[in-house]
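Enquirer: Here is a sequence with its predicted model. Questions after.
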Amino acid sequence: MSDSKNVIALVPAAGVSRRMGQPKLLMQLGNQRVIDHLVTSLVHPAVERVLVLVRPDDDELQAALRPYSHVDVITPPDSPAEMRESVSLLLKACERHHGGGWMLIPADSPWIEHRVLDRLIVAWRETPVNIVVPVHDGRRGHPTIFPASLNSEIELIPPDRGLNYLLHSRPERVVEVKCPEVSVLCDLDTPEDFERLKQMWKPESD
């Protein structure tokens, strides 16, 4: 049964990894692929479901996600051109779930620690009408929790702007949560990013 105190995790994963030079979500990080680390880290009591948007022609990624029972793979007829379109498609797909909010995790941010999720969920449950974003060393990172009450505003974001536009246009609705974990700033775009992550990687199970 859905719980308004829980969130739906939305993972846009329709990129083509141009700067990485190979499918970054299928790269090996320790004993698992990047996408495996991400979806297993989202097994959390407050995360009701994980919805991952994948390009319709990305057979390898679809196959990689198939074994995970807590994951719904969303494959639109056409590949979305931008992040905002991906999020809109994911929001439509999660309408059948009734969590009180949704958590946005870019697929190339695989280092999600449970203690970070715990902290963000506590902050969001205290102020469920607000956007909750982690901050490390003065920089905002991922994941970000959005209240369902702001869903309609996603479509109003200018076509050339990302979801950060919503944070900048609604500063009174943003709650920043300080996190000592550098993992909230993890972002995989280039081979250099991947090498840095491998150097810092400390899975919670270790």
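Expert: Nice, I can see it. The model shown is predicted, which means the values in this text are computed figures rather than measured ones.
Enquirer: rest of the way, CA atoms for contacts and neighbours
Expert: Noted.
Enquirer: Would you mark the buried spots in the longest helix along the chain?
Expert: When the chain is parsed with DSSP state H, its longest helix is helix 114-126. Across helix 114-126, burial judged by 16 or more other CA atoms under 10 Å covers 116, 117, 120, 121, 123, 124, 125.
Enquirer: And these, which two are furthest apart?
Expert: 116 and 125 (14.3 Å; CA to CA).
Enquirer: can you map out the helices along the chain?
Expert: Going by DSSP H, the chain shows helices at 34-41, 59-65, 83-93, 114-126, 151-154, 164-169, 191-200.
Enquirer: list the buried ones in the fifth one?
Expert: Looking back up the chat, that one is helix 151-154. 151, 154.
Enquirer: try this one next to it:
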Amino acid sequence: MATSSVAGLLLAAGGGRRFGMPKALVPYGAGLLVDHAAATLVNAGCEPVITVLGAAADDVRSRTTLPGIVIDNPDWVDGMGSSLRVGLEALGDSDAVIVLTVDTPGITAEAIRRLIAMAAPGALARATYDGVPGHPVLIGRDHWRGVAEAADGDTGARPYLARNHVTDVPCADIADGADADRPEDLPGRPHAQ
């Protein structure tokens, strides 16, 4: 049986209004929050990894070397939906994509691999944490156009997922899906500077 090819799509374009700075530039671990998220996708086996930048994109590029493909969303101020559309347009011939946001540092490679195990062109799955949907989200190739058409503002894929059957994948035992909307939300702030 052939294995499915799964890309990783990291959404890291926002200005971080509530955080006080673009989240992609937040120091975290040995580098930046964007480094941590990209490495998590790579460690989970996503290939290629596509990172969508927007706010302070030049600063991000000057402070880190991200794996895979790095693209800019010129309309990043319109919200996550525009970054999701830009990222989906950049995907090649993968069977599915794992979508991850830069502000979820508690997501683990193990959680991503749970979703990758379900990858197929027709798949739709998302991680849940004690019954609450979160990231990462697995979107099969057959759904990319529909997701892109529905993505608007900061809702991302949510409207499309609400209209379609989505497999919920419990991940609370191996990951923390909380968003880091403010500096105090960062878990442990490992080596934050």
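Expert: Yep, that arrived. Just so you know, these numbers come straight off a predicted model, no measurement behind them.
Enquirer: sorry, back to before: can you add distance to residue 19 of the first structure and give the helices of the first structure back as CSV?
Expert: Output for those, formatted as CSV (distance: least, CA to CA, whole Å):
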stretch, distance to residue 19 of the first structure
helix 34-41, 16
helix 59-65, 18
helix 83-93, 17
helix 114-126, 28
helix 151-154, 27
helix 164-169, 22
helix 191-200, 8
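Enquirer: Of those helices, which is nearest residue 5 of the first structure?
Expert: helix 114-126 (6.5 Å).
Enquirer: how far off helix 34-41 does the closest one point, in degrees?
Expert: Relative orientation of helix 114-126 of the first structure versus helix 34-41 (axes from the mean of the first three to the mean of the last three CA atoms, to 10 degrees): 50 degrees.
Enquirer: Tell me which residues are up against stretch 138-150 of the first structure.
Expert: With contact meaning CA atoms under 8 Å, 6 or more residues apart in numbering, stretch 138-150 of the first structure is reached by 7, 99-106, 109, 112, 120, 124, 128-135, 184-186.
Enquirer: Might one say that residue 28 of the second structure is in contact with residue 103?
Expert: No. With contact defined as CA atoms under 8 Å, residue 28 of the second structure and residue 103 do not form a contacting pair (10.9 Å).
Enquirer: okay, these two: which has more neighbours?
Expert: residue 103 (26 against 21; other CA atoms under 10 Å).
Enquirer: dump the residue contacts of the more buried one.
Expert: 23, 33, 179, 180, 181.
Enquirer: and if you look at residue 121 of the first structure?
Expert: Contacts of residue 121 of the first structure (CA under 8 Å, 6+ apart): residue 46.
Enquirer: Separate out the buried members of the contacts of stretch 138-150 of the first structure.
Expert: Using 16+ other CA under 10 Å, the buried ones in the contacts of stretch 138-150 of the first structure are 7, 99-106, 109, 112, 120, 124, 128-135, 184-186.
Enquirer: Let's see which of these end up in strands.
Expert: The members of these that map onto strands under DSSP state E are 7, 101, 102, 103, 104, 131, 132, 133, 134, 135.
Enquirer: Hmm, residue 45 and the first one touching each other?
Expert: Which is residue 7 of the first structure. No. Counting by CA under 8 Å, residue 7 of the first structure stays clear of residue 45, with 9.7 Å between them.
Enquirer: what do we get in the first structure for residue 183 of the second structure?
Expert: The pairwise alignment with the first structure assigns residue 183 of the second structure to residue 191, based on TM-score structural alignment.
Enquirer: From the chain's centroid, how far away is stretch 145-156 of the second structure?
Expert: How far stretch 145-156 of the second structure lies from its chain's middle: 14 Å, per CA atoms, centre = their mean, to the nearest Å.
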